[in-house]
Every structure is written in structure tokens, then in C-alpha cells.
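> The amino acid sequence is not available; the structure is as follows:
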């Protein structure tokens, strides 16, 4: 199957030559890399006043993950005690729920939505 034809008005047939110092080129390469794009696409976006979106990692940090694991273990112990008809102090249950709320807030806010890099 053939590639769809590009509208001639949108076809990129023109080019511009730009001279940069080695330091400027390194900065440009670094910004393009952070934007996970090519230098050409980054320069084009910059020249046209567009911003480049950087997707940050959505993985939470290991400390938060470890804290959540520990709290999960505590919740499991509380559930087992309740199922075995043992008494569980309401204050203990509320404390665990408060910790969970706090950690979930941290987890969800760990990776704010994509931020914009200014060209």
C-alpha cells in the first residue's frame, strides 16, 4: 500500500541554514532531547512560537511505593483481625486511612501533567 500523498502546500521543501557556536548547538541538542524530539522539529516549533511538550515519567518514587506497601500490609492485618471477630480500635483504622489519603495524594501529584519547555 502506498503512502498517502502530502498536500503540496504542506510539503517541506524549503530549508534554512543557521550557524551556531558549539555551546549553542549543545544547548539546542539538550533542549530537543528533553522534548523527546529532533533538533529540526524543535527549531521549527521554536521559530513558529509553538511550545514543545515534555512527558515526565509517571512512575512514583520508590519511597512512596514502599510506604504504600507497608500501609497495605497494615490494612491486611486489620482486615484479618476484623474477619476473625477481634476488636480493632477505630482510632487505628482512622490513622491508617489518613496515611493512605496522604500517600495517594503524594502518588497522584508526583507527576504533574506534562510541562512545557520554552524554546
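Yep, that arrived. If you're wondering where the values come from, they're calculated on a predicted model, not measured in any experiment.
> switch to C-alpha atoms for all contacts and neighbour counts from now on
Fine.
> Tell me which helix or strand residue 95 sits in.
Per DSSP states H and E, residue 95 falls inside helix 90-109.
> any idea how far the residue nearest the centre of the chain is from residue 39?
Nearest to the geometric centre of the chain sits residue 56, at 2.8 Å (Cα atoms, centre = their mean). Spatial separation of residue 56 from residue 39 under the definition Cα to Cα, to the nearest Å is 19 Å.
> so how far is the helix or strand residue 30 falls within from its chain's centroid?
Under the assignment given by DSSP H and E, the secondary-structure element containing residue 30 is helix 22-34. The chain centroid and the centroid of helix 22-34 are separated by 22 Å, computed with Cα atoms, centre = their mean, to the nearest Å.
> Against that first model, consider the following:
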């Protein structure tokens, strides 16, 4: 077949356009046991390894595990609130004074606000 051969007579796969070509490469380091697992999953899915990895990277689900740590400011606020609650409780137990017990509710509301801040995502 030469250049004069009509296009419909040419055999083989049509050429890809520049936008269809995949030229970039992503590399990842894995242990031999991890590679075996990935290759097994690709084989189960009946995908070539590169297609399997690309599909997983584009559409797969990753479970993000985050451990939320308190900032130093939050730790200080929490310690201060706990100290206030302890002082109020000690005073109420010692004197039997219910007036001070009412302040516990305000302190608890402050604590609840801090806990909401800690539980807030991100």
C-alpha cells in the first residue's frame, strides 16, 4: 500500500489525534506483594494493568482516615473550661449553694461550643 491507496483500503487502526494520545507517565513505588495484589485485581477486572490503574485513579474511591488533633488554643480553652467546672462543682458540694450551680449551665454551653468546633469538618 502506498500513498495513492484510497483511505478506505488502508488497513490497521486509524491514527489517534494529539488530544487522544496519552504521553505522560505516572510512576509509583510499590513492594512486590503490593504489585502482586494490584496485578491480581487488574486480571480479575479483565483490564491491562495501566488501564486498571488509570480507571482506579480517575473513578476509584479512597477512604480518607483523619485523626483530628486539638490545636494548642483549643487545648487551653478545654482545660480552662474543665477547671471552671471543677471549681463550681467543688463549691456547690461544699456549701450546698444552688446559686453557683446555675453557672455550670453557662460553662457547659461554652464547652458545647468548643466541642462543636472540634467536631466540625476540616
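That came in fine, so what should we check first? What you see is a predicted model, and the numbers here were worked out from it, not measured in a lab.
> does the most far-flung residue of structure 1 relative to its centre count as helix, strand or coil?
Among the C-alpha atoms of structure 1, the one most distant from their mean position (Cα atoms, centre = their mean) is that of residue 85, at 43.6 Å. For residue 85 of structure 1, the reduced secondary structure class is coil; criterion used: DSSP: H, G, I helix; E, B strand; the rest coil.
> Now do the contacts for it.
With contact taken as Cα atoms under 8 Å, 6 or more residues apart in numbering, residue 85 of structure 1 is in contact with no other residue.
> What lines up with it in structure 2?
Under the alignment (TM-score structural alignment), residue 85 of structure 1 pairs with residue 95 of structure 2.
> quick one: its match from residue 81 of structure 2, how far?
Between residue 95 of structure 2 and residue 81 of structure 2 the computed distance is 21 Å (Cα to Cα).
> Equivalent analysis for residue 97 of structure 2, please.
Looking at residue 97 of structure 2 against residue 81 of structure 2, where the rule is Cα to Cα, the gap reads 20 Å.
> sorry, back to before: which stretch of structure 2 lines up against the helix or strand following the helix holding residue 95 of structure 1?
Next helix or strand after helix 90-109 of structure 1 toward the C-terminus (DSSP H and E): strand 115-117. Strand 115-117 of structure 1 corresponds to no residues in structure 2, going by TM-score structural alignment.
> Could you pull out the buried residues of strand 115-117 of structure 1?
Counting neighbours by 16 or more other Cα atoms under 10 Å, one finds that strand 115-117 of structure 1 has no buried residues.
> Kindly report the same for stretch 61-68 of structure 1.
Along stretch 61-68 of structure 1, the positions that meet the burial threshold by neighbour count (16+ other Cα under 10 Å) are residue 68.
> Could you give the residue range in structure 2 aligned to it?
Residues 71-78 of structure 2 are matched to stretch 61-68 of structure 1 when aligned by TM-score structural alignment.
> And residue 10 of structure 1, what's its match in structure 2?
Applying TM-score structural alignment, one finds that residue 10 of structure 1 aligns to residue 44 in structure 2.
> Tell me who's in contact with the counterpart of residue 103 of structure 1 in structure 2.
Counting by TM-score structural alignment, residue 103 of structure 1 corresponds to residue 114 in structure 2. By Cα under 8 Å, 6+ apart, the contact list for residue 114 of structure 2 reads 74, 77-78.
> export these to JSON lines and tack on secondary structure?
What follows is the contacts of residue 114 of structure 2, written out as JSON lines (three-state DSSP):
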{"residue": "74", "secondary structure": "helix"}
{"residue": "77", "secondary structure": "helix"}
{"residue": "78", "secondary structure": "helix"}
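> Which of these sits closest to residue 57 of structure 2?
Top of the list for closeness to residue 57 of structure 2, among those and by Cα to Cα, is residue 74 at 36.6 Å.
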